[in-house]
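[1] here is a sequence with its predicted model. Questions after.
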Amino acid sequence: MKCRAFHMLTVAVAIVVAWSFPAFAQTDPLPSWNDTPAKQAIIEFVGHVTEDGGSDFVAASDRIAIFDNDGTLWVEQPMYVQLAFALDRVKALAPMHPEWKDKQPFKAVLDGDMKALAESGEPGLVELIMATHAGMTVSEFSSIVTDWLATARDPRFKRLYTELVYQPMLELLAYLRANGFKTFIVSGGGVEFMRPWTDKIYGVPPEQVVGSSIKTKFVMRDGIPTIFRLPAVNFIDDKDGKPVGINEYIGRRPIAAFGNSDGDLEMLQWTTLTAGVRFGVLIHHTDAEREYAYDRHSHFGRLDVALDLAATNHWTVVDMKRDWKVIFPFQKQ
């Protein structure tokens, strides 16, 4: 009698498992994505490269996926978040630099004259970065960034910048990692501006962040070894600098690249225009109501040449309005 009862229990468990496993297996890995060709392309690509024994199988060690940050993983309008940080730093440091009130581009920042700031161009922005990001240790800079992000809010959404990350991309990062991918950020933004928070927000640890940098040097301060930040450019990880940074810091050619602007063009070319299964994606900002709509004429995140080349190079273009159910985590139902 006991044997029969045990047998019946075993059968019952087997039935439950049989019914439960397919339900689990069919769980949507990208719930914030609409069922459009973009989502299907992502899932098909992951299926091809992870199918053991398949003709397109890629070993886990070579499953490298790279992501731009600004405009790809979080908001970049009305200006790059790091630029907003630099502007706030100018205002905070201004009492110690009375000469700034008459010197551009600092005068433009203090006067709130964004037109004059824009006219200062890249040299002006570099000067701002050097003045606000150097002259301190790496640890001190990390603390300043962390403290700023804990309170600074976006002017439109009135939320912390770290809340303005894209929910569909968070799901994509997790989905890739669940399938054996190693995910990297490859951004034109400052590498030490990003490293203090990318692990917490994206699940990307600091050693998997590639970005622009300023020069540093080792210094003993009061018997304590430190790395000191110098007011000089070391490396610009943008446009044709991105493949260089990928090669230098990652050491493997990625098989998937995700960007949103012409600054990511060379990164996408380096990743996809080679032999083997490759996947390139452009995030196209098309939703003015939930986020922003911009491309060819934007000062930040301009998408022009790369957009024209997408079809020729077989890159998937993600239309944010059409392909995403929500933009930000706080918009989830």
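    Great, that's in hand.
[2] drop to CA atoms for contacts and neighbour counts, all remaining ones
    Will do.
[3] could you pull out the strands for the chain?
    Along the chain, counting by DSSP state E, strands occupy 64-67, 182-190, 209-221, 224-235, 256-259, 279-284, 316-319.
[4] list the residues that contact the residue positioned nearest the centre of the chain.
    Nearest to the geometric centre of the chain sits Asn69, at 2.5 Å (CA atoms, centre = their mean). By CA atoms under 8 Å, 6 or more residues apart in numbering, Asn69 lies in contact with Ile185, Val186, Ser187, Gly189, Gly259.
[5] what does Leu172 give?
    Leu30.
[6] give me the distance between it and Leu30.
    Between Leu172 and Leu30 the computed distance is 7 Å (CA to CA, to the nearest Å).
[7] ok, now Leu117?
    Using CA to CA, one obtains 40 Å as the distance from Leu117 to Leu30.
[8] ditto for His284
    18 Å.
[9] just Val191 next, same as before
    28 Å.
[10] and the contacts of stretch 314-330?
    Outside stretch 314-330, the residues that touch it by CA under 8 Å, 6+ apart are 32-36, 38-39, 41, 163-168, 279-287, 290-291, 310, 332.
[11] and those residues, which of them are buried?
    The neighbour-count test (16 or more other CA atoms under 10 Å) marks 32-34, 38-39, 163-168, 279-287, 291, 310 as buried among the contacts of stretch 314-330.
[12] please flag which of those sit within helices.
    Ala38, Lys39, Gln167, Pro168 (DSSP state H).
[13] could you dump the residues you listed to CSV with distance to His297?
    CSV is the format used below for these (distance: CA to CA, whole Å):
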residue, distance to His297
Ala38, 24
Lys39, 27
Gln167, 26
Pro168, 25
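[14] tell me the two of the residues you listed that are most distant?
    Across those, the longest distance by CA to CA is 15.6 Å; it joins Ala38 and Gln167.
[15] for Phe141, give its distance to Glu192.
    Where Glu192 is concerned, Phe141 sits at a distance of 8 Å (CA to CA).
[16] for the protein, which segments are assigned as helices?
    Under DSSP H, the chain gives helices at 2-25, 37-50, 81-93, 106-111, 114-119, 121-133, 138-149, 167-178, 191-194, 198-202, 241-245, 265-272, 305-309, 320-323.
[17] nearest to Arg253, out of the ones you listed?
    Of all those, helix 265-272 comes closest under CA to CA, at 6.3 Å.
[18] relative orientation of the closest one and strand 182-190 in degrees?
    160 degrees (axes from the mean of the first three to the mean of the last three CA atoms, to 10 degrees).
[19] which strands and helices sit next to helix 265-272?
    On a contact count with 3 or more CA pairs under 8 Å, 6 or more residues apart in numbering; DSSP states H and E, helix 265-272 meets helix 241-245, strand 256-259, strand 279-284.
[20] try this one next to it:
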Amino acid sequence: MRHIILSALLSCAPLSVFADPLPSWTESDSKGRIIEFVAAVTDPQRPEYVTPAERIAVFDNDGTLWAEQPVYFQLIFAMDRLAQLSKDDPSILTTPVLQAAAQGDLNTIAEGGHDALIEVLNASHSGVSVDEFQSAVADWLATARHPDTDLPFDKMTYQPMAELLRYLRDEGFKTYIVSGGGVHFMRVFAEEAYGIPPEQILGTYMDTTYDSADGKPVITKADGIAFIDDKEGKPINIERTIGRRPILAGGNSDGDFAMLEWTTAGDGPRLGVLIHHTDAEREWAYDRESPIGKLVDGLDKGPEMGWVIVDMAQDWSRIYTGAN
């Protein structure tokens, strides 16, 4: 009789009650704190309960939802695109920086700093419609491979984070990307990769123009950066675009510090999650000295703010969605 009663209860209960919502996370303190937070804010019987409308979660992309080494993937796309464009018109490589980019010379770009990066982005991203640009990104993602892993770039998304995004949405959260990456670049793959639609992606964007081509309206990407969605720009863009302070924020570098700080400074239950890249065997290990994804303030100040510091080597049993 007890077996019959148990079977009946199981058949009526939601699957989420029994299934592990984060199967690629080890049974660690990080996983436990995340699940406890979600349970607290979604249970109407608990004092921490948050209404669905206020369950906003924001995440950085590079280094948080997918990998970012040896350089940001969008920069690799920009260099590949310059190389392709220059085959048809070598005259576009007007400076040593652009010539180096077309040859895949990262050292020269790094030496040129911010100005060199903007120069490469202007040459590779502007002068085309948004539709044409996104078509070029899609074509690149379909064929390009990471230089170290040989995986497609959009298969180097993190399986544990994909599970976290899905778990949050199952529990009534609305998930957003808030990244320093280009908004038109991320919108090409993010819905399929993460389940996050284009209207919930905030990022850096270039100047654009509204014109007419062959009698049809077209939005064209122009030279110049209109807004950089990084550091203090992230909470500013969240407030401007979303209009609600998130209750959960995830990042991996000091470029995300202001976003997590602003999120967790609000009233009521809040959670900041930092991904610490500690896994040199399955991914990369880097933090304080890295030119990409530098993490200093988050490590020093995050724990006292109550943030979850995820140790990738210890807390994740699997890394990429595209690899075992």
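    The structure has been received and is ready for your questions. This is a predicted model, so every value here is computed, not measured.
[21] tm score of chain vs chain?
    The TM-score (TM-score structural alignment, normalised by the length of structure 2) is 0.95; 323 aligned residues with a CA RMSD of 1.8 Å.
[22] quick check: which of the strands of structure 1 is buried the most?
    Using mean count of other CA atoms under 10 Å, the stretch among the strands of structure 1 with the largest mean neighbour count is strand 256-259, at a mean of 26.
[23] name the helices or strands packed onto that one?
    By 3+ CA pairs under 8 Å, 6+ apart, strand 256-259 of structure 1 packs against strand 64-67, helix 265-272, strand 279-284.
[24] out of these, which is closest to Gly223 of structure 1?
    Among these, the nearest to Gly223 of structure 1 by CA to CA is strand 64-67 (39.3 Å).
[25] what's the closest one in contact with?
    In contact with strand 64-67 of structure 1 (CA under 8 Å, 6+ apart) are residues 73, 181-187, 252-259.
[26] determine which two of those are furthest apart.
    Within those, two members stand farthest from each other by CA to CA: Leu73 and Arg252, at 22.0 Å.
[27] looking at the two, which is more packed in?
    The neighbour comparison of Leu73 of structure 1 against Arg252 (other CA atoms under 10 Å) goes to Leu73, with 23 against 13.
[28] and the more buried one, what pairs with it in structure 2?
    Matched to structure 2 by TM-score structural alignment, Leu73 of structure 1 sits across from Leu65.
[29] check contacts around its match.
    With CA under 8 Å, 6+ apart, Leu65 of structure 2 has these contacts: Phe59, Thr157, Tyr158, Met161, Ala162.
[30] and the aligned partner of Gly113 of structure 2 in structure 1, how many neighbours does it have?
    In structure 1, Gly113 of structure 2 lines up with Gly121, judged by TM-score structural alignment. Counted by other CA under 10 Å, the residues lying close to Gly121 of structure 1 total 11.
[31] distance of Gly121 of structure 1 relative to Gln104 of structure 1?
    Distance from Gly121 of structure 1 to Gln104 of structure 1, by CA to CA: 11 Å.
[32] for Glu76 of structure 1, same thing?
    Distance of Glu76 of structure 1 to Gln104 of structure 1, given as CA to CA: 24 Å.
[33] ok so, going back, closest to Pro155 of structure 1 out of the helices of structure 1?
    Nearest to Pro155 of structure 1, of all those, is helix 81-93, at 10.3 Å by CA to CA.
[34] how big is the offset of that closest one relative to structure 2?
    Once the two models are superposed, helix 81-93 of structure 1 sits on average 0.7 Å from its counterpart in structure 2 (mean CA distance after the TM-score superposition for structure 1).
[35] next, the angle helix 138-149 makes with that helix.
    Put simply, helix 81-93 of structure 1 runs at 100 degrees to helix 138-149, going by the same axes, to 10 degrees.
[36] residues near the counterpart of Ile236 of structure 1 in structure 2, how many?
    With TM-score structural alignment as the criterion, the equivalent of Ile236 of structure 1 in structure 2 is Ile228. By other CA under 10 Å, the residues close to Ile228 of structure 2 number 18.
[37] what sits closest to Ile228 of structure 2 if chain neighbours are left out?
    Sequence neighbours aside, Thr204 is the residue nearest to Ile228 of structure 2 in space, at 4.6 Å (criterion: CA to CA, 6 or more residues apart in numbering).
[38] and the one you found, what pairs with it in structure 1?
    Superposed on structure 1 with TM-score structural alignment, Thr204 of structure 2 falls opposite Ser212.
[39] do you know how far the counterpart of Arg302 of structure 1 in structure 2 is from Asp254 of structure 2?
    The alignment partner of Arg302 of structure 1 in structure 2, by TM-score structural alignment, is Lys294. Distance of Lys294 of structure 2 to Asp254 of structure 2, computed by CA to CA: 6 Å.
[40] when the two are compared, which one has more neighbours?
    Asp254 (21 against 16).
[41] residues near the spatially closest residue to the more buried one that is not a sequence neighbour, how many?
    The shortest distance from Asp254 of structure 2 to any non-neighbouring residue, by CA to CA, 6+ apart, is to Leu295 (5.2 Å). Using other CA under 10 Å, the number of residues around Leu295 of structure 2 comes to 24.
[42] what of the one 4 residues further on?
    Summarising burial for Leu299 of structure 2: neighbours were counted as other CA under 10 Å, giving 18.
[43] which non-adjacent residue is nearest it?
    For Leu299 of structure 2, the spatially nearest residue (CA to CA, 6+ apart) is Ile309, at 7.7 Å.
[44] count of residues packed around the counterpart of Val16 of structure 1 in structure 2?
    Here Val16 of structure 1 is matched to Ser7 in structure 2, going by TM-score structural alignment. Using other CA under 10 Å, Ser7 of structure 2 is surrounded by 11 other residues.
[45] what's the distance between Ser7 of structure 2 and Leu168 of structure 2?
    28 Å.
[46] then Ala226 of structure 2?
    Ala226 of structure 2 is 32 Å from Leu168 of structure 2, by CA to CA.
[47] how about Ala8 of structure 2?
    28 Å.
[48] ok, those two, which is more surrounded?
    Shown here are Ala8 of structure 2 and Leu168; by other CA under 10 Å, Leu168 has more neighbours (19 against 11).
[49] quick revisit: which one of the helices and strands packed on strand 256-259 of structure 1 lies closest to Lys200 of structure 1?
    So among these, strand 64-67 is nearest, using CA to CA, at 16.1 Å.
[50] ok, average deviation of that closest one from structure 2?
    Looks like 0.3 Å for strand 64-67 of structure 1 (mean CA distance after the TM-score superposition for structure 1).
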